[in-house]
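J.: Dropping a prediction and its sequence here:
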Amino acid sequence: MKLSRTVNSEEIKRYNQLAHTWWDPTGPMWPLHRLNAARTPFVEHTIRTKLRPGANIERPLAGLKLLDIGCGAGLLSESMAKLGASVTAVDPAERNIDIARSHARLSGLDIDYRCAAIEDIDAEPFDVVLNMEVVEHVEALPDFMAKCCSLTARGGLHFVATINRNLLSWLVAIVGAEYILGWLPKGTHQWRKFVTPEETAAMLAGGDMSIVERCGVSVNPVTREVKIGSFTGINYMVAAMRHSG
């Protein structure tokens, strides 16, 4: 894939090297497995309440077109497909997409995986756009977010999950997680690329969106349990709806 202005070549190299570990819940990607167990209910509940009240209990996302940006090897993509969504998933790391396609076949899931940068996606807007644990890894963030917003249909939902930028997030997400506990490889995150909730809200507003749901995400350092709460000082998630007209 030809690299774009939003893609960092060092990030792609790192994730291509880790691609084979994505589906091992005890391997280097275990934090994403724990996060996925928390973010999937958040996404499902928000869609049910804001977009699809009265949806089918077993397949509440049936009939919805969903785009998963920076999908990795498909952890969240598969969760969304199992809930009934028609999923298109993109990632600029070729090995990630290879693993994702292989795992989807084994799982009997029909997911449209593409090795591409976000600006390469030229499609009709999606009902739901997932932008989860991605924005802290991209270049030209305002351009990236503007494109993500444009790919969200009028009246549709755009989810963003990322890390706040403050002293506490540096201590916990970088010093603690990467250097003390060794939960993540050193260099996984750069503090300067973390994004405050206010910055996220401003970029979403620039894309004609309003935040309709938000929450904080925390990890217990002893049990490694991930919980959803109100504290957004470190990890947080928001859902924004694109205005209808």
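T.: Right, received. Where do you want to start?
J.: C-alpha from now on. contacts and neighbour counts both.
T.: Fine.
J.: List the buried residues of the helix ranked longest in the chain.
T.: Using DSSP state H, we find that the single longest helix of the chain is helix 30-50. For helix 30-50, the neighbour count (16 or more other Cα atoms under 10 Å) marks 30-40, 42-44, 46-48, 50 as buried.
J.: which non-adjacent residue is nearest the residue nearest the centre of the chain?
T.: Central residue of the chain (Cα atoms, centre = their mean): M132, 1.4 Å from the mean position. In this structure, M132 finds its nearest non-sequential neighbour in A161, 4.5 Å apart by Cα to Cα, 6 or more residues apart in numbering.
J.: So that neighbour, which state does it fall into?
T.: Classification of A161 by DSSP: H, G, I helix; E, B strand; the rest coil places it in strand.
J.: Also G63?
T.: coil.
J.: can I assume it is in contact with V87?
T.: No: contact criterion Cα atoms under 8 Å: G63 and V87 do not qualify, at 10.4 Å.
J.: before we move on, the earlier item: what's the residue nearest to the centre of the chain in contact with, if anything?
T.: By Cα atoms under 8 Å, 6 or more residues apart in numbering, M132 lies in contact with I69, G70, F159, V160, A161, T162.
J.: hey, where'd the helices end up in this protein?
T.: Using DSSP H, helices in the chain cover 9-18, 30-50, 75-82, 94-107, 141-150, 167-169, 197-206.
J.: closest to G229 out of these?
T.: helix 30-50 (10.7 Å; Cα to Cα).
J.: now for that closest one, which elements pack on it?
T.: helix 75-82, strand 226-229 (3 or more Cα pairs under 8 Å, 6 or more residues apart in numbering; DSSP states H and E).
J.: what's the most buried one of those?
T.: Highest mean neighbour count among the helices and strands packed on helix 30-50 (mean count of other Cα atoms under 10 Å): helix 75-82, with a mean of 22.
J.: where does that one sit relative to the chain's centre, distance-wise?
T.: 12 Å (Cα atoms, centre = their mean, to the nearest Å).
J.: how big is the angle separating it from helix 94-107?
T.: Interaxial angle, helix 75-82 versus helix 94-107 (axes from the mean of the first three to the mean of the last three Cα atoms, to 10 degrees): 30 degrees.
J.: ok, and what's touching helix 75-82?
T.: 23, 33, 36, 40, 59, 61, 68, 71, 87, 89, 104, 109-111.
J.: Nearest to I121 among those residues?
T.: A89 (10.4 Å).
J.: doesn't C71 make contact with the closest one?
T.: Yes: in terms of Cα under 8 Å, A89 counts as a neighbour of C71; the distance is 5.8 Å.
J.: Below is an additional structure, to be compared with the one above:
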Amino acid sequence: MNPNVNADPAELAKFSDLAHRWWDPESEFRPLHQINPLRLAWIDGLAPLAGKRVLDVGCGGGILSDSMARKGAQVTGIDLSVKALRVAQLHALEAGTSGVEYREVSAEDLAAEQPGTFDVVTCMEMLEHVPDPSSVVRACSQLVKPGGWVFFSTINRNPKSFLFAIVGAEYVLQLLPKGTHEWAKFIRPSELASYCRQADLDLQGTRGMEYNPLTRRYWLSDDTSVNYMIATRRAP
């Protein structure tokens, strides 16, 4: 791998090893399948996707990319895991999803190639897995058109998130494979907001995501203490 690429080889290997299970709703990726309708509805409610040109940064196996294309968007999904991209491409073929394409390219390289191209950019569950999240935020800002929307989701860094997102999710409830996350890489909302301001992205709103292990149900709330999403817009 190019040493200048903003990616952790160990993180890429981790998700590449699981790539064949991306579209199994009972696999390690079950939480992504369960939260996808919630985050899709929030994104579409703020920035209606039909007819828009959309970029999904860190798309993995294409769960969000595919659903945005089904909303009528023209979607490009990018990732640096070749195995995950192949799974995404195969699923699009098997499901007959039109309006979606996948590329192996970093956000930074695509920003240099296609600045100001997209109406909407999404970067979900990725920032906590890269060495320099602020670099990804800058690239997302460069990729979106002036006035366009950029959405991020990640995990807060505090004692509660260690208890819930690592001890609870990975070890007790086993919702995710052990070692999926590193607490030190979690990002406080204030830190992410700072990255966004430095990249000329104006904060438009935040939503937290909560989970009840008894009902096995996720929902959006105002509690951003663990999982959260933020919506931003590029300055016109």
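T.: All right, it came through fine. Computed from a predicted model, the values in this text were never measured in an experiment.
J.: got the angle for the longest helix of the first structure vs helix 75-82?
T.: Going by the same axes, to 10 degrees, helix 30-50 of the first structure makes 40 degrees with helix 75-82.
J.: List the contacts of helix 30-50 of the first structure.
T.: Among residues not part of helix 30-50 of the first structure, those counted as contacts by Cα under 8 Å, 6+ apart are 24-25, 53-55, 60-61, 75-76, 79-80, 157, 159, 183, 213, 224-228, 239.
J.: Pull the distance from that helix to the chain's centre.
T.: On Cα atoms, centre = their mean, the centre of helix 30-50 of the first structure falls 10 Å from that of its chain.
J.: sorry, back to before: can you lay out the helices and strands packed on helix 30-50 of the first structure as JSON lines showing distance to R14 of the first structure?
T.: Below are these laid out as JSON lines (distance: least, Cα to Cα, whole Å):
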{"stretch": "helix 75-82", "distance to R14 of the first structure": "18"}
{"stretch": "strand 226-229", "distance to R14 of the first structure": "25"}
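J.: of all these, which lies closest to E124 of the first structure?
T.: Using Cα to Cα, those put helix 75-82 closest to E124 of the first structure, at 18.8 Å.
J.: Which stretch of the second structure lines up against the closest one?
T.: Helix 75-82 of the first structure corresponds to residues 63-70 in the second structure, going by TM-score structural alignment.
J.: Relative to the first structure, what is the average displacement of that stretch?
T.: Following superposition, stretch 63-70 of the second structure is found to deviate from the first structure by 0.4 Å on average (mean Cα distance after the TM-score superposition for the first structure).
J.: Tabulate the helices of the first structure (CSV), appending distance to V219 of the first structure.
T.: CSV is the format used below for the helices of the first structure (distance: least, Cα to Cα, whole Å):
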stretch, distance to V219 of the first structure
helix 9-18, 22
helix 30-50, 9
helix 75-82, 18
helix 94-107, 25
helix 141-150, 26
helix 167-169, 12
helix 197-206, 19
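J.: quick one, which of those is nearest to S218 of the first structure?
T.: helix 30-50 (9.4 Å).
J.: How about the contacts made by the residue mapped onto D200 of the second structure from the first structure?
T.: Using TM-score structural alignment, the equivalent of D200 of the second structure in the first structure is D208. D208 of the first structure makes contact with C149, R242, H243, according to Cα under 8 Å, 6+ apart.
J.: could you flag which of those are buried?
T.: Here, 16+ other Cα under 10 Å leaves C149, R242 buried among the contacts of D208 of the first structure.
J.: quick one: contacts for the spatially closest residue to H158 of the first structure that is not a sequence neighbour?
T.: Excluding the flanking residues, the one nearest H158 of the first structure by Cα to Cα, 6+ apart is V129, at 4.7 Å. If a contact means Cα under 8 Å, 6+ apart, then V129 of the first structure has L66, L67, D68, I69, C148, L151, T152, L157, H158, F159 as its contacts.
J.: how far away is V129 of the first structure from R224 of the first structure?
T.: Separation of V129 of the first structure from R224 of the first structure (Cα to Cα, to the nearest Å) stands at 28 Å.
J.: what range in the first structure does stretch 124-133 of the second structure sit on?
T.: Going by TM-score structural alignment: stretch 124-133 of the second structure matches residues 132-141.
J.: what about that stretch, start to end distance?
T.: This stretch, stretch 132-141 of the first structure, spans 14 Å end to end (Cα to Cα).
J.: Kindly report the same for stretch 181-192 of the second structure.
T.: With Cα to Cα applied, stretch 181-192 of the second structure spans 18 Å between its terminal residues.
J.: among the contacts of V129 of the first structure, which are in strands?
T.: L66, L67, D68, I69, T152, L157, H158, F159 (DSSP state E).
J.: of the residues you listed, closest to A100 of the first structure?
T.: Set against A100 of the first structure, the nearest of those by Cα to Cα is D68 (12.3 Å).
J.: That closest one and A89 touch, don't they?
T.: Yes: the pair D68 of the first structure and A89 qualifies as a contact (Cα under 8 Å) at a distance of 4.6 Å.
J.: Which of the two has more residues huddled nearby?
T.: Neighbours per residue (other Cα atoms under 10 Å) separate D68 of the first structure from A89, with A89 holding more: 27 against 22.
J.: Provide a list of residues in contact with the more buried one.
T.: L67, D68, I69, G70, C71, G74, S77, I111, D112, Y113, R114.
J.: Aligned to S102 of the first structure, what sits in the second structure?
T.: With TM-score structural alignment as the criterion, S102 of the first structure lines up with L90 in the second structure.
J.: That should have said Y179 of the first structure, apologies.
T.: In the second structure, the residue paired with Y179 of the first structure according to TM-score structural alignment is Y171.
J.: quick one: the residue lying closest to that match once chain neighbours are set aside from I166 of the second structure, how far?
T.: Distances taken as Cα to Cα, 6+ apart put K178 closest to Y171 of the second structure, at 6.5 Å, once the chain neighbours are dropped. Separation of K178 of the second structure from I166 of the second structure (Cα to Cα): 8 Å.
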